[in-house]
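Trainee: generate coordinates for the sequence data below:
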Amino acid sequence: MDVDRIPAEGETVMGRGYRTTHGGKGSNMACCAARLGADVRLVTKVGTDAFGDGLIALLRREGVDPDWVLRSASLPTAVGMILGTSRGTNAIAVDAAALSEFLPADVAPLRDAIREGDAVVSPLEIPLETALAASRMARERGALSILNPAPACDLRRQDLSTVDFLTPNETEARVCLGLAPDDPIEDRRAAEQLRSLGPRHVIVTRGGKGVLWASPDGCVEIPALAVHVVDSVGAGDAFNAGLAAGLCEGREPLEAILMGVVTASLSTENRETIDSYPRRAEVDARLPELRDKIRRSA
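Mentor: Alright, predicted model coming up:
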């Protein structure tokens, strides 16, 4: 639904343009990565309902392997409610529903299908223990692990040593450290503290400001691509998809991050989530522009 501004707690505002569409972080990332040319399979759980049927049909249309999608007999397919403004900002609430019973045992059969050079991407719309189990499995199989902590939770007591890339946005980075979402800590310091929890790389996505990348070599700010923002919903998912697709092609982390930034930037030029995601040719055409922007600012 579109609103002029996100309501404050306890406030009612008028909205417009209510609509329903398929989404969710896992399916968004999967479909976006497939559009970029990656070979993608989605491992998740949906309800035995029309939403679940629709998602599986969507995955097939987008070229994503749906054979690992499980069905719950007791819980419905997860849903999210999104409020978006004309400035490109949004607020989202999610009912995990069937995803809440997506357990480590459900991903165990995938182990033999993971190959060296693959990327296992896990958002936190699934239980944290399942995401971390997938991360450990990726490490065992020589694959890369990307943990997108959204929705965010306190990660200070978790073992993140098998996570190669942790990709929170600015708000999520603070929540992962046990801080308030609006804590005044600098993004750079937050990223460094998150790296101390174990992940090799931390990438804080910052909307129109681009991303902050903390690695063993230090912190680097990477700007966003100049675009006309229409709708930012799903841009973070697009970044993770571009990052994963780039890494699976054997790109160095910086080049994979640039691919993620361009993919995310282009996704904001159109409405909706999956429908807004660019094709590979569009991303390749704009990558030189971002490289030039970085060179000029160096």
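
Trainee: C-alpha only now, for contacts and for neighbours.
Mentor: Will do.

Trainee: what about the longest helix in the chain?
Mentor: With secondary structure taken from DSSP state H, the chain has its longest helix at helix 280-297.

Trainee: same for it, what does it pack against?
Mentor: Secondary-structure packing of helix 280-297 (3 or more CA pairs under 8 Å, 6 or more residues apart in numbering; DSSP states H and E): helix 253-267.

Trainee: next, the second sequence, to be compared with the first:
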Amino acid sequence: MTERELEILALLKQDPLIPQQELADRLGISRSAVAGHIMNLTNKGVIRGKGYILAEAKYAMVIGGANMDILGRPASSLRVGDSNPGSVSCSPGGVGRNIAENLARLGSDTRLMTAVGKDAYGQQIVEHCQRAGIDMKPSLQLSDGVTSTYLSVLDGDSDMHVAINDMAILERLGVEQLKSQQEMLKRASLAIIDANLSEAALAYLLSNFADIPLFVDTVSCAKAEKIKPYLGAVHTLKPNLKEAEQLSGISIANYGELPVLANWFHEQGVKRVFLSLGIDGVFYSDGEEQAHIPAIPVEMVNANGAGDAFLAGLAHGFMQGWSTRQSTEFAMAAAVVALSDLATINPNMSEISVNRVIKESLC
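Mentor: Here you go, the predicted model:
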């Protein structure tokens, strides 16, 4: 779907009986343009019948953090301990939220359960997510909470030098809130969980919903430890090499030993594992097939968000019924799209743009 179609779909989810003129006024386009987009959505099977009845579709449930990302980028090489000329930008972020937006922009029906404050940053995040086509109804917006912020500083090579996060509000997304959404969770085609959640929330999710495919983003070495007791419930796990070595207690000497590491996770019950190797690509294993796929060359603009785009690509591929290999190649291309823009989420993220990267990489 195009970005405009995603915006229209988001408004229709909020009010299926909204008049076309009101849609046009809210989007700043003509009524005839709205009618054209409505026709396209109808032809695609997304809308059916009168009253803009939305077709029953598979959906992904994402549970995790939402932040306002504050990004500092030096104009040249970073001088530590000094004031650096450069640029500072703000954009909605957070692992769970980033995955959800990428997934929605790829065309998958996506619902997000997170917690934000009823402050300027929180309202900006909610409105941005809704425009991107994310269903925000499961999320908490708290009048007595402060929206999470994530402050990162890039080095002269556009890679992250240091970051600080303030995510205290996510502790408010507890077991009781999760229980209130359990029917929506049970009906999901898959659930994506980020390890920023509290230990209690992770324990509840991984102990009660193993009958649906659970995709887990380990986030960091420290936070990955919280999921170790529940690996048997994980369908798809996406750690980097350091996180995988820490979780397993296995240190590898070279990439030829990656199958040993992957097999350890299968022995714990993980169905699919995707080991991120940075500039060296990805090693995947689904219990039947294992392969190391080299990275696609890219001129990196911002390293933040590439892993989130990768996991969104994996989830999108799973919902499309693609093979593990095809899903991995698609996810790696989605990461390239993410790396190519200064914003945490590339506004041009779409299935079309990802497939273009795949096509160009084959030339």
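
Trainee: check which residues of the longest helix of structure 1 are buried.
Mentor: Judged by neighbour count using 16 or more other CA atoms under 10 Å, the buried positions of helix 280-297 of structure 1 are R280, V283, L287, L290, K293.

Trainee: quick one, strands of the stretch 151-298 of structure 1?
Mentor: Counting by DSSP state E, counting those that start in this stretch, residue ranges of the strands within the stretch 151-298 of structure 1 are 165-166, 201-205, 211-215, 218-222.

Trainee: let's have those in CSV, adding mean neighbour count and distance to D2 of structure 1.
Mentor: As requested, the strands of the stretch 151-298 of structure 1 are exported to CSV (neighbours: other CA atoms under 10 Å; distance: least, CA to CA, whole Å):
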stretch, mean neighbour count, distance to D2 of structure 1
strand 165-166, 28, 30
strand 201-205, 26, 23
strand 211-215, 23, 26
strand 218-222, 16, 30
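
Trainee: the residue minimising distance to the centre of structure 2 and G305 of structure 2: what is the separation?
Mentor: Closest residue to the average C-alpha location of structure 2: I99 at 0.6 Å, with CA atoms, centre = their mean. According to CA to CA, to the nearest Å, I99 of structure 2 and G305 of structure 2 sit 9 Å apart.

Trainee: D109 of structure 2 too?
Mentor: Counting by CA to CA, the separation of D109 of structure 2 from G305 of structure 2 is 20 Å.

Trainee: just S158 of structure 2 next, same as before
Mentor: Here S158 of structure 2 is placed at a distance of 13 Å from G305 of structure 2 (CA to CA).

Trainee: over to A343 of structure 2?
Mentor: Counting by CA to CA - A343 of structure 2 and G305 of structure 2 are separated by 9 Å.

Trainee: can you tell me which residues contact the closest residue to S72 of structure 1 other than its chain neighbours?
Mentor: Leaving aside its sequence neighbours, S72 of structure 1 sits nearest to G47 (CA to CA, 6 or more residues apart in numbering; 4.8 Å). G47 of structure 1 makes contacts with R71, S72, A73, S74, L75, P76, T77, A78, A98, as judged by CA atoms under 8 Å, 6 or more residues apart in numbering.

Trainee: between these, which sits nearest L212 of structure 1?
Mentor: Checking the contacts of G47 of structure 1 against L212 of structure 1 by CA to CA gives A78 as the nearest, at 30.7 Å.

Trainee: that closest one: how many residues sit nearby?
Mentor: By other CA atoms under 10 Å, 20 other residues sit near A78 of structure 1.

Trainee: any idea how far D49 of structure 1 is from it?
Mentor: Taking CA to CA, one finds A78 of structure 1 at 11 Å from D49 of structure 1.

Trainee: what's the answer for G23 of structure 1, then?
Mentor: 15 Å.

Trainee: so those two - more neighbours on which side?
Mentor: Between G23 of structure 1 and D49, counting by other CA under 10 Å, G23 is the more crowded of the two (20 against 14).
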